[in-house]
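J.: any chance you can model this:
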Amino acid sequence: MEDSHSSTVYKCHLLNGEHVYLKIPYSNVKFHRELEAYELLKGRVSIPELLDYWSGDEECPGAFLLSELKGQSLTREVSPTVAYHVGVIHASMHAIQPPSSKRLNGIQNEFSNWSAFIEKQFYSFAEDVKEVLEEGLFNQSVEKFKKMNQQLPSPDGPSFVHMDFRPANIIIDGNKVSGIIDFESVRFGSTEVDFTKLYRDFLSADTTLYQAYKEGYNSIRPLIDLDVVLSFYRFIDAFNSIGWCKRRGIEKNTVFLEENTVRLKEFLR
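T.: This next block holds a predicted model:
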């Protein structure tokens, strides 16, 4: 599957005409996060059925065999009804809190130290970004992060956050949301981090869709004031994405690198 940027995913065509997916996570940590996510979300949020899994060995981190969600990935060419239901399923996921009766080994609860978690991620990617950006642009980015990070409101949570909630991971069938996929980056944390990519790739394109999404979200739980946090998270998303491209290979991620470099420069103007 071409739109899988981290894990290796195969769409398997069965002799009976049905399809299943074989997913090999990027690392053992991501395998355990995703495995726990299927257990937590089952029956609460629409997701693929986990048909089977293999825990891996020294050479492979493991693998999942997953059912197919009917439909296609979310695009901007949808009705407000679809945007409303995207809001509903997003809020339903955020309504899930850390379980009190079960110890989780894969999904970390970062909520109590949320600011430190965001800072740790930023400076971790900064080591890679420093090798890509010109020095002046890099230093300007670090100073902007320090200033904006101090202005954030109190975090909203603790909630189950996807961390990669983008159109490619939201499956639509007609005017319905079939479900959500890809849980290898999930955490328990603040909801504010989870709107960035959806806004970048979907909500920002049409105010009607944006309003319908908000109405759907608010029907499940109160939506935070996105105007207060989006600029910060869009900025660090662009910055961290540059670091991600360096880690995963600049040559094969050139387009994504260029897109985020342009975004970063716009945020710094």
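J.: hey, let's count contacts and neighbours off CA atoms from now on
T.: Noted.
J.: strands of the protein, residue ranges please.
T.: 8-13, 19-24, 50-54, 63-67, 72-73, 159-161, 170-173, 176-180, 187-189 (DSSP state E).
J.: Q140: which of the ones you listed is closest?
T.: Distance to Q140, taken as C-alpha to C-alpha, is lowest for strand 187-189 among the strands of the chain, at 27.6 Å.
J.: elements contacting that closest one?
T.: Using 3 or more C-alpha pairs under 8 Å, 6 or more residues apart in numbering; DSSP states H and E, the elements in contact with strand 187-189 are strand 159-161.
J.: hmm, who's touching the strand it packs on?
T.: With C-alpha atoms under 8 Å, 6 or more residues apart in numbering as the test, strand 159-161 has contacts from 93-98, 186-191, 193-194.
J.: all helices in the stretch 151-269 of the chain, in order from the N-terminus.
T.: 196-201, 207-218, 226-248, 254-268 (DSSP state H, counting those that start in this stretch).
J.: buried ones in the shortest one?
T.: Buried positions in helix 196-201, judged by neighbour count with 16 or more other C-alpha atoms under 10 Å: T196, K197, L198, Y199.
J.: check contacts around I96.
T.: S159, F160.
J.: any idea how far T75 is from it?
T.: I96 sits 26 Å away from T75, taking C-alpha to C-alpha, to the nearest Å as the criterion.
J.: now F31
T.: Counting by C-alpha to C-alpha, the gap from F31 to T75 is 28 Å.
J.: okay, the two: which has more neighbours?
T.: Using other C-alpha atoms under 10 Å, the more surrounded residue of F31 and T75 is F31, with 27 against 13.
J.: right, and that one touches G62 too?
T.: Yes: applying C-alpha atoms under 8 Å, one finds F31 in contact with G62, separated by 6.5 Å.
J.: list residues touching both of these two?
T.: Counting by C-alpha under 8 Å, 6+ apart, the common neighbours of F31 and G62 are P25.
J.: another sequence for comparison is provided below:
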Amino acid sequence: MVNRVIQQFNLKVVSINEVDDSHSSTVYQCNLVNGENVFLKIPHTKLKYVRELEAYKLLKDRVSIPNMLDYWPGDDQYPGAFLLSELKGQPLTNFASLTVAYQIGVLHATMHQIQPPTTLQLTGIQDEFPNWSNFVERQFYSFAEDVKEVLDGSIYSQAIKKFESMKRQLPPSDGPSFIHMDFRPANIIVNEDKVSGVIDFESVRFGSTEIDFTKLYRDFLRFDCSLYLAYKEGYNSIRPLIDLEVVLPFYQFTDAFNSIGWCKRRGIEKNALFLKRNISILENVLL
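T.: Prediction:
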């Protein structure tokens, strides 16, 4: 597969390494003969390919992202591929500075300022905002059958009741906004004290911003109050931040539930640690 894509883009490659922590695409870092580093991204499905392509068109010159150097629409065997420039730096860690946390807030809010376009027809990025509650419900129950095979029956029943109860208490949705749906440290690139940009747009939607804070909070913001405050300050400099304390409990719960279903689909053994972590989150909410 990768050789086919390299030939398609006519690349002169010195070395190639597969990138870790990419779940819905295969990603390779390529060092070229001219010393340049580029990335090959091969989505697992055609829909993910189309979403990513449309996202690059929407975000170009508005949000800091890699340059799309080329793209290939695929053939009967492969759904397509992208040739992307390198964002200098490394994925975000918990040792980031307040300056970086502030910049992440600015970046996130800038994405959320983007609304469904009136001049560009989209076929991959859906606008879920008009029926946001139904979208959240569809996502939850689409994983429910998988989760049912993993959890104890009584815990599963509690989770279903909890979802229905918490959903009724949500405030009005905030949007429509461009939402990343996987805004987490692995997808935020930082170079020393500067945020280089954000990557990975195969799950994006238009919808309510409230769902888009969950993974960043889970993996970064909750560990340091000062970073959390700096992030909020950065976000508020672009657009008003919703009351996260009101919506986070619901989305942390649904994210944990859906992640358990994801582990079942993708393989319990190879995702054992992630599964254990999300079962623990779910049980803590239920208790």
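J.: alignment lookup: R187 of structure 1 to structure 2.
T.: Using TM-score structural alignment as the criterion, R187 of structure 1 maps onto R205 of structure 2.
J.: surely its match is in contact with T123?
T.: No: using C-alpha under 8 Å, R205 of structure 2 is not in contact with T123, being 11.3 Å away.
J.: between these two, who's got more neighbours?
T.: R205 (22 against 10).
J.: contacts only, for that one.
T.: R205 of structure 2 neighbours (C-alpha under 8 Å, 6+ apart): I125, Q126, D127, E128, F178, I179, H180, M181.
J.: buried only: go through the residues you listed for me.
T.: Those of the contacts of R205 of structure 2 that meet the buried threshold are I125, D127, E128, F178, I179, H180, M181, by 16+ other C-alpha under 10 Å.
J.: contacting residues for the residue positioned nearest the centre of structure 1?
T.: Closest residue to the average C-alpha location of structure 1: D164 at 0.9 Å, with C-alpha atoms, centre = their mean. When the contact criterion is C-alpha under 8 Å, 6+ apart, the partners of D164 of structure 1 are D182, S185, V186, D194, K197.
J.: map it across to structure 2 for me.
T.: In structure 2, D164 of structure 1 lands on D182 (TM-score structural alignment).
J.: ok, its match to R4 of structure 2 distance?
T.: For D182 of structure 2 relative to R4 of structure 2 (C-alpha to C-alpha), the value is 28 Å.
J.: can you check F143 of structure 2 too?
T.: According to C-alpha to C-alpha, F143 of structure 2 and R4 of structure 2 sit 34 Å apart.
J.: comparing those two, which residue is more hemmed in?
T.: Each of F143 of structure 2 and R4 has its neighbours counted (other C-alpha under 10 Å); F143 has more, 18 against 10.
J.: now which residue in structure 1 aligns to that one?
T.: By TM-score structural alignment, F143 of structure 2 lines up with F125.
J.: list the contacts for its match?
T.: By C-alpha under 8 Å, 6+ apart, the residues touching F125 of structure 1 are F239, N240, G243, W244.
J.: which non-adjacent residue is nearest the aligned partner of the second one in structure 2?
T.: Yep, that's N240 of structure 1 we're talking about. With TM-score structural alignment as the criterion, the equivalent of N240 of structure 1 in structure 2 is N258. Once flanking residues are discounted, N258 of structure 2 sits nearest to F143: 5.7 Å by C-alpha to C-alpha, 6 or more residues apart in numbering.
J.: same thing with F31 of structure 1?
T.: Nearest residue to F31 of structure 1, sequence neighbours excluded (C-alpha to C-alpha, 6+ apart): P25, at 5.5 Å.
J.: so what corresponds to D227 of structure 1 in structure 2?
T.: With TM-score structural alignment as the criterion, D227 of structure 1 lines up with E245 in structure 2.
J.: next, the contact list for that match, please.
T.: E245 of structure 2 touches nothing, counting by C-alpha under 8 Å, 6+ apart.
J.: how far away is it from R222 of structure 2?
T.: For E245 of structure 2, the distance to R222 of structure 2 - C-alpha to C-alpha - is 12 Å.
J.: ditto for H112 of structure 2
T.: Counting by C-alpha to C-alpha, the gap from H112 of structure 2 to R222 of structure 2 is 21 Å.
J.: cool, and L170 of structure 2?
T.: In terms of C-alpha to C-alpha, L170 of structure 2 sits 21 Å off from R222 of structure 2.
J.: skipping adjacent residues, who's closest to the alignment partner in structure 2 of N28 of structure 1 in space?
T.: Under the alignment by TM-score structural alignment, N28 of structure 1 pairs with K46 in structure 2. Among residues not flanking K46 of structure 2 along the chain, P79 sits closest, at 4.8 Å (C-alpha to C-alpha, 6+ apart).
J.: that neighbour matches what in structure 1?
T.: Using TM-score structural alignment, the equivalent of P79 of structure 2 in structure 1 is P61.
J.: correct me if wrong: its match contacts R33.
T.: No: when contacts are counted by C-alpha under 8 Å, P61 of structure 1 is not listed as touching R33 (11.9 Å).
J.: more neighbours, the two?
T.: R33 (21 against 18).
J.: mind listing what the more buried one touches?
T.: Contacts of R33 of structure 1 were listed using C-alpha under 8 Å, 6+ apart, and they are N105, G106, I107, F183, E184, S185, V186.
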